[in-house]
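[1] Predicted structure and sequence below. I'll ask about it afterward.
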Amino acid sequence: MVMLVDCSQCRTPLQLPHGAKSIRCAVCHAITLIGEPLNAPPTPPPPYFSPPATYSNNYNYYAPPPAPIPAPTQYNHAPPSQPPSAHGHKKAVIIGISYKNSKNELKGCINDAKCMKFMLVNRFRFPEASILMLTEEETDRYKIPTKHNIRMAMSWLVQGCQPGDSLVFHYSGHGSQQRNYTGDEIDGYDETLCPLDFETQGMIVDDEINATIVRPLPRGVKLHAIIDSCHSGTMLDLPFLCRMERTGRYSWEDHRPRSGAWKGTNGGEVISFSGCDDDQTSADTDALSKVTSTGAMTYAFIQAIERGQGNTYGSILSAMRSTIRRTDDEIGGSVVTTLLTMLVTGGSAGIGMTQEPQLTANEPFDVYTKPFSL
């Protein structure tokens, strides 16, 4: 059971380790002495509505629960470095992790983060003050992409959002999977992000990502996620996946848990582009840009926008897939197949499977008529 205590100086809620007699605040660094053990009862789960009898379309229907009042946690406030507040209803978190000087090192992820920021600022008019960057190059220790800092950045992204806001979450780094034991995953695996310190602090599971930046979104708020990592197809645990054929035909797969667990929003809209399917790997290579190392998916996404192929979600997804397939054909043979199927979590490469960028959403829509906008 999670126990919380307010900081004695700044009153920030802190998560108390079991049996601890004192705790240091991450915000003001004051030490709070713990008196009698805290025995707060656990918060009961919110009730779920029964599915209406008139619902059809062969989807299992689960209505969203009433929006619960979020329990105080150490992540319900901005990072201690005071990241800037949003301006013009646009706000973004951009994460690029290179895992430098380790066996997991990647070459293109920080470049991905810089390119994404440039595009958001110059093409989509995101104020620089509204973008929180987490990379190993940052001098502020609270902007290093550790597990703790990524968690706080995700909470900051959605905190205080209002109707009309446009949010972006971009991640370029390692992704992985772990066994799911709740029955919520069709393939039996949860997808995970790998922070810089994942080997000691653990990974961030898709259930937590969904609970932090998907479920709280109120009506009128829009979130786009761009996830450039291995096993990223359903990284946000969104209920619907657009299964697109090479001909351009598509259908929406229902990924809602049969347990009835709610994975949608509180009325907002969430759409995610990801580098590959859950059982695939994403390339970290210079094969696409031919100039510098980048993530294949981030490069293809930006190219689609810059070449005027970003009018609809369907045109972007088709262009991204075409860019990767075209490079495969041009470079040819086993070399590009090897590049585009690198198992970046192990540093090895596989043969015979190229990555296919994916599109997921909280609700199905017509991908060829819905305009894309940030």
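    Structure received.

[2] Going by C-alpha atoms from here, please, whenever you check contacts or count neighbours.
    Noted.

[3] Excluding chain neighbours, what is closest to I110?
    Once flanking residues are discounted, I110 sits nearest to G96: 4.6 Å by Cα to Cα, 6 or more residues apart in numbering.

[4] got another, please set it beside the one above:
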Amino acid sequence: MATRREVRCQCGRRMWVQPDVRTVQCSTCHTVTQLYSLMDIARGANRIIHGFQQLLRQHQPQHQYHEQQQQMMAQPPPRLLEPLPSPFGKKRAVLCGLNYKGKSYSLKGCISDAKSMRSFLVQQMGFPIDSILMLTDHRSVRAYKGTDGGAAFCFSACDDDETSGYTPVFTGKNTGAMTYSFIKAVKTAGPAPTYGHLLNLMCSAIREAQSRLAFNGDYASSDASAEPLLTSSDEFDLYATKFVL
């Protein structure tokens, strides 16, 4: 995959685009920026050099022109600057939204949660849109993006024997409590939070919502034990490891 390059908008927002992209619109101020590839710059430089040579040929004696041309040919060609490496490296985001429509255990809002996470990653965390793979069960998806392995961390809404709840308390519509509390925790946790800090913020937000629902008589006591969980592919220090996206 070609290395993306950084583009800075006039409003100060940084964006990362593919080398073949010619225009990009800022998601913050909506300014459209015209981009030029390194090849375009090289072609423009060649045209300037060619025009300069034509001008010299018209105003200099023939022998002086050939001497200068030989000196220019003897110099090594200028090196093109290499594109900046992507700040995300080889990271990818895979978002899954499965409502299990038509099943006895169908859910509500999972696809909306996946879309909310995608918007959060793109708008708040600066992820390129093409580095995100979204899998949903409302249409057939054939795209495939591989992975090079590495550590995996998973925030889940509840344990395997529990049921994840959806509540309108947060946004006024059926929204996954875990998804909403995760996004809110990342936004409000401050710089470089640990995984343990985020998990505590998520649990606090969900408990607060459960208390409000219980006060209104809309919350089942059987769901009281359902809390967000964090699992990982390798054992690590929960309160020492910084959360990084």
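    Right, received. Where do you want to start? In this text the structure is predicted, and so the values were computed from the model without any measurement.

[5] Need the TM-score between these chains.
    The TM-score (TM-score structural alignment, normalised by the length of the second structure) is 0.56; 157 aligned residues with a Cα RMSD of 2.6 Å.

[6] Quick check: the gap between the residue nearest to I110 of the first structure and S315 of the first structure.
    Distance of G96 of the first structure to S315 of the first structure, given as Cα to Cα, to the nearest Å: 26 Å.

[7] ok so, going back, who touches the residue nearest to I110 of the first structure in this structure?
    With contacts defined as Cα atoms under 8 Å, 6 or more residues apart in numbering, G96 of the first structure is in contact with 109-113, 134-136, 145, 171-173.

[8] can you pull the contacts of the residue mapped onto Y299 of the first structure from the second structure?
    Under the alignment by TM-score structural alignment, Y299 of the first structure pairs with Y180 in the second structure. By Cα under 8 Å, 6+ apart, the contact list for Y180 of the second structure reads 113, 170.

[9] swap the cut-off to 10 Å and go again
    113, 116-117, 170-171, 202, 205-206 (Cα atoms under 10 Å, 6 or more residues apart in numbering).

[10] List the members of those residues that persist in the first structure.
    For the contacts of Y180 of the second structure, the contacts that are reproduced in the first structure, applying both residues aligned by TM-score structural alignment, their matches' Cα atoms under 10 Å, are 113, 116-117, 170, 202, 205-206.

[11] Using neighbour counts, trim those to the buried set.
    Among those, those buried by neighbour count (16 or more other Cα atoms under 10 Å) are 113, 117, 170, 202, 205-206.

[12] would a markdown table of the residues you listed with secondary structure and distance to V24 of the second structure be doable?
    Shown next, in a markdown table, are these (DSSP: H, G, I helix; E, B strand; the rest coil; distance: Cα to Cα, whole Å):
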| residue | secondary structure | distance to V24 of the second structure |
| --- | --- | --- |
| D113 | helix | 27 |
| M117 | helix | 22 |
| F170 | coil | 34 |
| M202 | helix | 35 |
| A205 | helix | 37 |
| I206 | helix | 38 |
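
[13] Make CSV from those residues and add distance to F88 of the second structure to it.
    Below are these laid out as CSV (distance: Cα to Cα, whole Å):
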residue, distance to F88 of the second structure
D113, 23
M117, 17
F170, 31
M202, 25
A205, 29
I206, 30
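
[14] Which residue ranges of the stretch 51-200 of the first structure form strands?
    For the stretch 51-200 of the first structure, the strands defined by DSSP state E, counting those that start in this stretch cover 90-96, 131-135, 166-172, 175-179, 189-193.

[15] out of these, which comes closest to Q355 of the first structure?
    Q355 of the first structure lies closest to strand 175-179 among the strands of the stretch 51-200 of the first structure, at 13.7 Å (Cα to Cα).

[16] Residue range in the second structure corresponding to that closest one, please.
    Counting by TM-score structural alignment, strand 175-179 of the first structure pairs with no residue of the second structure.

[17] One more: stretch 31-48 of the first structure?
    Per TM-score structural alignment, stretch 31-48 of the first structure has no counterpart in the second structure.

[18] Look at W16 of the second structure and tell me its secondary structure.
    Three-state call for W16 of the second structure (DSSP: H, G, I helix; E, B strand; the rest coil): strand.

[19] K370 of the first structure: neighbouring residues, count only.
    Using other Cα atoms under 10 Å, K370 of the first structure has 12 neighbouring residues.

[20] is it true that it touches T312?
    Yes - between K370 of the first structure and T312 there is a contact under Cα atoms under 10 Å: 5.6 Å.

[21] gap between the two ends of stretch 147-154 of the second structure?
    Start-to-end, stretch 147-154 of the second structure (Cα to Cα) is 16 Å.

[22] Centre of the chain to that stretch, how far?
    Offset of stretch 147-154 of the second structure from its chain centre (Cα atoms, centre = their mean, to the nearest Å): 16 Å.

[23] Mind listing residues that contact it?
    90-92, 195, 229-235, 243.

[24] in that stretch, what counts as buried?
    So, applying 16+ other Cα under 10 Å, stretch 147-154 of the second structure has no buried residues.

[25] Once you drop chain neighbours, what's closest to V367 of the first structure?
    If the residues on either side of it in the chain are set aside, V367 of the first structure comes closest to G314, at 4.5 Å by Cα to Cα, 6+ apart.

[26] quick one: what's aligned to that neighbour in the second structure?
    Aligned counterpart of G314 of the first structure in the second structure: G196 (TM-score structural alignment).
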